[in-house]
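When you get a sec, could you give me coordinates for this:
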Amino acid sequence: MIIWIIVNQVQANCQNDTSQSKFVYRRVCYFANWAAKRTDNISRLIPEDIDPFLCTHINFAFGKVLESLILAPYEEDDLKGWTLNSKGMYERLLTLKEINPDLRVLLSVGGWTHASRGFNDVSKNDANIKTFVNNSIKFLRDNKFDGLDLDWEYPGAKDQGAEPHSKTGYTKLVKKLSEMFQEEATQTGKERLLLTCATAAARHRIEAGYEVKEVCKYFDFVSVMTYDYHGSWEGKTGHNSPLYGMRKERKKFREWNINSSMNVWVELGCPKEKLNIGLSAYGRAFSLLREPGITNNKSMRKKKSSIGLKAGAAEPGKYTREAGVLSYYEICELIQKNSSNRVYWHREMSVPYVSSKTLWIGYDNIRSVTLKMQFLKEHGYGGVIMWSLDLDDKTGEFCNEGSFPIFNAAKNELLILPDYLSNLNEKCFDNNTLSIEQFDSQSTIIGAINRNFFFCFLLDIIIYI
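Next comes the predicted model:
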């Protein structure tokens, strides 16, 4: 009798599923509005350069928060083009949805340089929060965005100007955004605005700024910025985005890697299926300073594979022009044009680095990106965020790996589903593929997937028995 009830319930679950969607790992790509203003065609990226099917979501970076509790564009041409009849950058990016209707385009608000400005005022009290949320809904709808990506860097961070109330204020803000997004969708009949965030990767930032278990209830997904672990500000070499830590690493840095950061979010109560890991299409570059006994590549490699050597910021790349940072295509060019810039593989960290007598770069390539996406799938995380589209080799001319090789490496690996998800798609879903947030009333799909998988898996076992 019990078996009969279970079988019928499972069959009903599969047959009554009207979502008509397949499981898709999230691929959240950032479009930086300043990239369209670069003067050379190599480093400039405009919306028309982007493959509409490369990403499941594109976050427009950035919008800003004013003291008047409203959202606003950063650049004049975000809303309107420079000439009378030209389109603004918002509209041009949203045009990609005409080719790929399943693409979702969100406005990312904040960023590192924005810090806590505006956010402190917004989160100060309930009245301010409600005013801001109402203003945000209007701004997002007026400009046809599909949602809001909250990139406050960071609540609780005194060095970034966050005020004492910011941790609890952040929770109240997120809850009200979620509630009012749902109310607005119910009243208007429109697809609910998505609510997502970009968040800290370091434990001290996470614990200082987020009531993790609570805020994760309200976000459609949470994107952990698992990069910028090390840089020239430390005065020594360190990898930008290691997958794992080193055994002999100092305790302070032992959790400064993707594996550990994601574990912190899970440990503090965020469901794995809501979490995205972060991927960067750039490297942190160092100009090595001479030390006694460190005179050539051989001796440098003996010293922790060149990790921890005294160093400053490398010279800016000739295209991106930021000291200590090089785009993926600039790194490819350095490797190809100078044989002394050799590529090594760090076994413990599972990432590559470039090392020569004067230069050290910690970055990602196709091999490490593929490993990171396999890690993502093995651990049950929901997707990846990638910063940023303009830093990849958009034409493929520099790295000879095809267009957008870093982003496509992530996409190609994430399109290969684990067996249990492939089987689930075949048993409980039809042949249509929709973006994740369109499934299950626009909630994250993976939780629902896991539940349905359990029923379908159980059905297999019962029938076999």
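
drop to CA atoms for contacts and neighbour counts, all remaining ones
Will do.

Please enumerate the strands of the stretch 1-150 of the chain.
26-32, 57-65, 71-73, 104-110, 147-151 (DSSP state E, counting those that start in this stretch).

nearest to Ile446, of those?
strand 26-32 (10.2 Å; Cα to Cα).

before we move on, back to that, for the strands of the stretch 1-150 of the chain, which one ends up most surrounded?
Among the strands of the stretch 1-150 of the chain, strand 104-110 has the highest mean neighbour count (mean count of other Cα atoms under 10 Å), at a mean of 26.

So which other helices or strands are in contact with it?
Using 3 or more Cα pairs under 8 Å, 6 or more residues apart in numbering; DSSP states H and E, the elements in contact with strand 104-110 are strand 57-65, strand 147-151.

Which one of these lies nearest to Phe375?
Nearest of the helices and strands packed on strand 104-110 to Phe375, taken as Cα to Cα: strand 57-65 at 20.9 Å.

Show me what that closest one is packed up against.
By 3+ Cα pairs under 8 Å, 6+ apart, strand 57-65 packs against strand 26-32, strand 71-73, strand 104-110.

Can you lay out those as CSV showing distance to Ser136?
Shown next, in CSV, are the helices and strands packed on strand 57-65 (distance: least, Cα to Cα, whole Å):
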stretch, distance to Ser136
strand 26-32, 20
strand 71-73, 6
strand 104-110, 10
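
Any idea which of the ones you listed gets closest to Asn263?
Asn263 lies closest to strand 26-32 among these, at 19.1 Å (Cα to Cα).

follow-up on the earlier one: the strands of the stretch 1-150 of the chain into CSV, with extra columns for distance to Tyr229?
Below are the strands of the stretch 1-150 of the chain laid out as CSV (distance: least, Cα to Cα, whole Å):
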stretch, distance to Tyr229
strand 26-32, 19
strand 57-65, 21
strand 71-73, 29
strand 104-110, 20
strand 147-151, 18
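
re the thing from before, which one of the helices and strands packed on strand 104-110 lies nearest to Leu177?
Nearest to Leu177, of the helices and strands packed on strand 104-110 and by Cα to Cα, is strand 147-151 at 9.3 Å.

One more, please, to line up against the first structure:
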Amino acid sequence: MSKHFDYYLLTCRNLDMINVMVYDFHGAFESFVGHYAPLYASSLDVTDEQKTLNVAAGIQYWLDEGADPQKINIGLGTYGRGFSLADPNNSSLYAGTYGGSEAGPYTREMGVIGYNEICELDSDWEYTWDDEQQVPHIQNGNQWLGFDDQKSIQLKIEFANSKNLGGAMVWSLDTDDFRGLCGNGPYPILNTINQYLN
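Coordinates of the predicted model:
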């Protein structure tokens, strides 16, 4: 048994739970488009490193190292990360960017947007669902925002259930749609987690 493997087993034995933050894989700290928390890799992910920057690979790593699945909580976001596209006509993964998206009225940080802020956006944003990565993004001109919604959260919870994980952790409560502006009642992300988590 390797020292690396022993470390994971020792760590798991001494912890009640392990919150695995499988998000923030991409963001304005890079110079290209990437979803902050894709469930699976894209066909455009070609390097070994690129293929690991997703929820499924992140969780599987801990399981492969011997972590008890019942101690693992899948990390979920109620926010997203965005970019200012270098070319508004090229919004594919790995398209060039020149910084983060415009700051939202509450988070007030370029490149970060709460789900509650997304729910307040005008209808001229175009919604796109990525069938490979199983996550959405929206675009308006040169602004590209990748985030989680009820559909992607449900799929992540179903993935967690399939791996017999212990539960979920959320970052953060204050950026869920607590006023119900997206039309699904207040706290749609949290309610989706509660509905589908075994």
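
follow-up on the earlier one: so which of the helices and strands packed on strand 57-65 of structure 1 comes closest to Lys175 of structure 1?
For those, the distance to Lys175 of structure 1 is smallest for strand 104-110, at 16.8 Å, taking Cα to Cα.

which bit of structure 2 covers that closest one?
Against structure 2, there is no aligned range for strand 104-110 of structure 1 (TM-score structural alignment).

Then stretch 350-366 of structure 1?
The aligned range for stretch 350-366 of structure 1 is 134-150, by TM-score structural alignment.

Now do the buried residues in that stretch.
For stretch 134-150 of structure 2, the neighbour count (16 or more other Cα atoms under 10 Å) marks 134-139, 142-150 as buried.

now, which of those residues lie within helices?
Counted as lying in helices by DSSP state H, out of the buried residues of stretch 134-150 of structure 2, are Gln150.

The buried residues of stretch 134-150 of structure 2: which two are farthest apart?
The span of the buried residues of stretch 134-150 of structure 2, defined through Cα to Cα, is set by Asn142 and Gln150 at 25.0 Å.

any idea whether the residue positioned nearest the centre of structure 1 is helix, strand or coil?
Structure 1 has Ile385 as the residue nearest its centroid, 2.1 Å off, counting by Cα atoms, centre = their mean. Of the three states, Ile385 of structure 1 takes strand under DSSP: H, G, I helix; E, B strand; the rest coil.

The equivalent of it over in structure 2: what's it in contact with?
Matched across to structure 2, Ile385 of structure 1 falls on Met169, judged by TM-score structural alignment. Taking Cα atoms under 8 Å, 6 or more residues apart in numbering as the criterion, Met169 of structure 2 is in contact with Asn19, Asn73, Ile74, Gly75, Leu76.

Considering those residues, which are maintained in structure 1?
Of those, the ones still in contact in structure 1 (both residues aligned by TM-score structural alignment, their matches' Cα atoms under 8 Å) are Asn19, Asn73, Ile74, Gly75, Leu76.

Pull the number of nearby residues for Ala103 of structure 2.
Residues contacting Ala103 of structure 2 under the criterion other Cα atoms under 10 Å number 14.

Wasn't Gly447 of structure 1 part of a strand?
No: counting by three-state DSSP, Gly447 of structure 1 is not part of a strand but helix.

roughly how far apart are it and Leu173 of structure 1?
Using Cα to Cα, to the nearest Å, Gly447 of structure 1 is found at 24 Å from Leu173 of structure 1.

Now Asn73 of structure 2: which helix or strand?
Element membership of Asn73 of structure 2 [criterion: DSSP states H and E] is strand 72-77.

Oops, could you answer that again for Tyr98 of structure 2 instead?
strand 97-100.

Which strands and helices lie in contact with that strand?
strand 79-85.

Which part of structure 1 matches the strand it packs on?
Aligned using TM-score structural alignment, strand 79-85 of structure 2 spans residues 282-288 in structure 1.

returning to what we had before: contacts made by the helix or strand that comes right after the strand holding Tyr98 of structure 2 with the rest, please.
Following strand 97-100 of structure 2 in sequence order, the next helix or strand is strand 112-114 (DSSP H and E). With Cα under 8 Å, 6+ apart as the test, strand 112-114 of structure 2 has contacts from 78-82, 100-101, 103-104, 106-107, 145, 175-176.

Trp233 of structure 1 versus the nearest residue to Ala72 of structure 1 once chain neighbours are set aside, what's the distance?
Spatially, and ignoring its direct neighbours in sequence, Ala72 of structure 1 is nearest to Lys64 (5.3 Å; Cα to Cα, 6 or more residues apart in numbering). Distance, Lys64 of structure 1 to Trp233 of structure 1, by Cα to Cα: 26 Å.

before we move on, the earlier item: now for the strands of the stretch 1-150 of structure 1, which one comes closest to Tyr329 of structure 1?
With Cα to Cα as the criterion, Tyr329 of structure 1 lies closest to strand 26-32 of these, at 16.8 Å.

can you name the residues of structure 2 that that closest one overlays?
Against structure 2, strand 26-32 of structure 1 falls on no residues (TM-score structural alignment).

Residue in structure 2 paired with the residue nearest to Ala72 of structure 1?
With TM-score structural alignment as the criterion, Lys64 of structure 1 has no equivalent in structure 2.

Ok, the one 10 residues further on next?
Aligned counterpart of Tyr74 of structure 1 in structure 2: none (TM-score structural alignment).

now swap in Phe221 of structure 1 and tell me
Under TM-score structural alignment, Phe221 of structure 1 pairs with Met17 in structure 2.

Pretty sure Lys71 is one of the things its match touches, is it not?
Yes: contact criterion Cα atoms under 8 Å: Met17 of structure 2 and Lys71 qualify, at 4.4 Å.

In three-state terms, label the nearest residue to Gly66 of structure 2 once chain neighbours are set aside for me.
Nearest in space to Gly66 of structure 2, with sequence neighbours left out and distances taken as Cα to Cα, 6+ apart, is Leu9 at 6.0 Å. Under the three-state scheme (three-state DSSP), Leu9 of structure 2 adopts helix.

what separates Leu9 of structure 2 from Thr78 of structure 2, distance-wise?
Using Cα to Cα, one gets 31 Å for the distance from Leu9 of structure 2 to Thr78 of structure 2.

cool, and Asp130 of structure 2?
From Asp130 of structure 2 over to Thr78 of structure 2 (counting by Cα to Cα), the distance is 18 Å.

which of these two has more neighbours?
Neighbours were counted for Asp130 of structure 2 and for Thr78 using other Cα under 10 Å; Thr78 has more, 25 against 14.
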